[in-house]
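[1] What follows is a protein structure lacking sequence information:
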């Protein structure tokens, strides 16, 4: 294995270890996959966003954010507010036994879905902590930072593709009101947990 390949794999492994945790972004991709609605653009936006943040972190943005922690405060509050709002909507769907499936499967425009995806990605400080600060710091120390960043971005693309496509494949078996209530309840809990982490600092 060449030096570049080894660094690429290190980047892939570091990102893979971070991204599999259930969070707001993953929960939304999972839900869209189960709905089989706009899966490809959602996956593309998530992967592209992670790639931009990873490369920015590896090549300098991480050091900027470390030197100016006040920049994260407005983002933390805005992200927590949005996550709480999204979680409340999911909780309402889970509570309404007669309407959980209908609301959960309601058609939403591609623009609306992509705006929600962007908000859950770019308004979530955890994304910056993982991709920009942590991955960025690790990548900046490598002899071949480009290979490391490329490996991390590849792991993100593979994960979101597997999550979205895998959920879509399972959708026919999960299209029952009780299942959707459980899914929305989990989404609500995930959003609330991430929001609490943000608000508690």
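    Received the coordinates, thanks. Computed from a predicted structure; not experimentally measured.
[2] Every contact and neighbour count from this point should use C-alpha atoms.
    Fine.
[3] For residue 89, grab the count of nearby residues.
    15 (other C-alpha atoms under 10 Å).
[4] now do residue 37
    Counted with other C-alpha under 10 Å, residue 37 comes out at 20.
[5] One more: residue 201?
    Residues near residue 201, counting by other C-alpha under 10 Å: 8.
[6] same question, residue 62
    24.
[7] now do the one 3 residues further on
    By the other C-alpha under 10 Å criterion, the neighbourhood of residue 65 contains 17 residues.
[8] How about it, nearest residue that isn't a chain neighbour?
    Ranked by C-alpha to C-alpha, 6 or more residues apart in numbering and with sequence neighbours excluded, the top spatial neighbour of residue 65 is residue 71, at 7.1 Å.
[9] ok, the most centrally placed residue in the chain - contacts?
    With distances taken as C-alpha atoms, centre = their mean, residue 25 lies nearest the centre of the chain, 2.7 Å away. Neighbour list for residue 25: 46, 117, 120-121 [criterion: C-alpha atoms under 8 Å, 6 or more residues apart in numbering].
[10] next up, a second structure to put side by side with the first:
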């Protein structure tokens, strides 16, 4: 059980960083648009990827540098595109209204959540490789570490999605969304450059 807390803290430290997925969960929480589905997809996906990492898939991926190189370039392109899209959104007034997503259907929300989860290479680097490597240092207690990391993911996405309502007065301001889009865009572009340059 002493491995649960380190797993929880490690998982939270990796997931709390600002990123496209967190911004999307926050936006859906503000609009109250299929937020339970979004939180469930994000939490279950993290649990799956953490389990794969602890099972040793991370070690297999690490031994195949070609796969990592392909993932690195695809991921860099994805992050760059998302970053530029966020910067472009900051320029357009209609992209700043968090209530604009209210009419988006469940299928589109699910597709976007899955894309932001599985097309981001940092998800694999963080959950499969990094968390898997750290967890395996705990030997037979690695599954307790994994349980802590999964709990951290569930707590974070639930708090972010359903807690967005409390932050709504501040986050409904167009200036806040403009700043958020600019920060997300800049972070994604910096991550893309860092990923591309190794």
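    Sure, I can see it. These numbers come from a predicted model, not from an experiment.
[11] Aligned to the residue nearest to the centre of the first structure, what sits in the second structure?
    Matched to the second structure by TM-score structural alignment, residue 25 of the first structure sits across from residue 21.
[12] secondary structure class for its match?
    helix (DSSP: H, G, I helix; E, B strand; the rest coil).
[13] Average offset of the top helix by length along the first structure relative to the second structure?
    Ranked by residue count, the top helix of the first structure under DSSP state H comes out as helix 145-174. Compared with the second structure after the fit, helix 145-174 of the first structure shows a mean deviation of 1.6 Å (mean C-alpha distance after the TM-score superposition for the first structure).
[14] tell me which residues in that helix are buried?
    Buried positions in helix 145-174 of the first structure, judged by neighbour count with 16 or more other C-alpha atoms under 10 Å: 145-157, 159-161, 163-165, 167-168, 171, 174.
[15] From residue 25 of the first structure, how far off is the residue mapped onto residue 135 of the second structure from the first structure?
    Here residue 135 of the second structure is matched to residue 139 in the first structure, going by TM-score structural alignment. Distance, residue 139 of the first structure to residue 25 of the first structure, by C-alpha to C-alpha, to the nearest Å: 23 Å.
[16] quick one, helices of the second structure?
    Using DSSP H, helices in the second structure cover 4-15, 20-31, 35-54, 57-62, 65-91, 106-118, 121-123, 131-136, 142-163, 168-171, 174-196.
[17] For residue 100 of the second structure, find the nearest of those helices.
    Judged by C-alpha to C-alpha, the one of the helices of the second structure that comes nearest to residue 100 of the second structure is helix 20-31, at 7.9 Å.
[18] how far apart are that closest one and its match in the first structure?
    With mean C-alpha distance after the TM-score superposition for the first structure, helix 20-31 of the second structure averages 2.4 Å from its match.
[19] do stretch 180-191 of the second structure as well
    Stretch 180-191 of the second structure versus its aligned partner: 2.4 Å mean (mean C-alpha distance after the TM-score superposition for the first structure).
[20] In the first structure, which residues correspond to that stretch?
    Taking TM-score structural alignment, stretch 180-191 of the second structure hits residues 183-194 over in the first structure.
[21] coming back round to it: ok, the match of residue 135 of the second structure - contacts?
    11, 58, 145, 148-149.
[22] Tell me which of those persist in the second structure.
    When the contacts of residue 139 of the first structure are mapped onto the second structure and checked using both residues aligned by TM-score structural alignment, their matches' C-alpha atoms under 8 Å, the preserved contacts are 11, 58, 145, 148-149.
[23] Which two of those have the greatest separation?
    Every pair of these checked by C-alpha to C-alpha; the farthest is 11 and 58, at 10.7 Å.
[24] Tell me the residues that contact both of these two, please.
    Joint contacts of residue 11 of the first structure and residue 58 (C-alpha under 8 Å, 6+ apart) are 135, 139, 149.
[25] What is the nearest of these to residue 179 of the first structure?
    residue 135 (35.6 Å).
[26] how close does that closest one get to residue 19 of the first structure?
    11 Å.
[27] Show me which of these two is the more surrounded one.
    residue 135 (25 against 19).
[28] Distance check, the more buried one against residue 56 of the first structure.
    Taken as C-alpha to C-alpha, the span from residue 135 of the first structure to residue 56 of the first structure is 10 Å.
[29] Also residue 108 of the first structure?
    In terms of C-alpha to C-alpha, residue 108 of the first structure sits 32 Å off from residue 56 of the first structure.
[30] neighbour count winner among those two?
    Taking other C-alpha under 10 Å, residue 108 of the first structure and residue 56 do not tie; residue 56 has more neighbours (17 against 10).
[31] Grab the nearest non-local neighbour of the counterpart of that one in the second structure.
    Under the alignment (TM-score structural alignment), residue 56 of the first structure pairs with residue 52 of the second structure. Excluding the flanking residues, the one nearest residue 52 of the second structure by C-alpha to C-alpha, 6+ apart is residue 128, at 6.2 Å.
[32] now do residue 10 of the second structure
    residue 149 (6.7 Å).
[33] ok, the one you found - contacts?
    Contacts of residue 149 of the second structure by C-alpha under 8 Å, 6+ apart are 4, 7-12, 50.
[34] for the residues you listed, which one is nearest residue 86 of the second structure?
    residue 12 (24.3 Å).
[35] What residue in the second structure is the furthest from its centre?
    residue 140 (28.0 Å).
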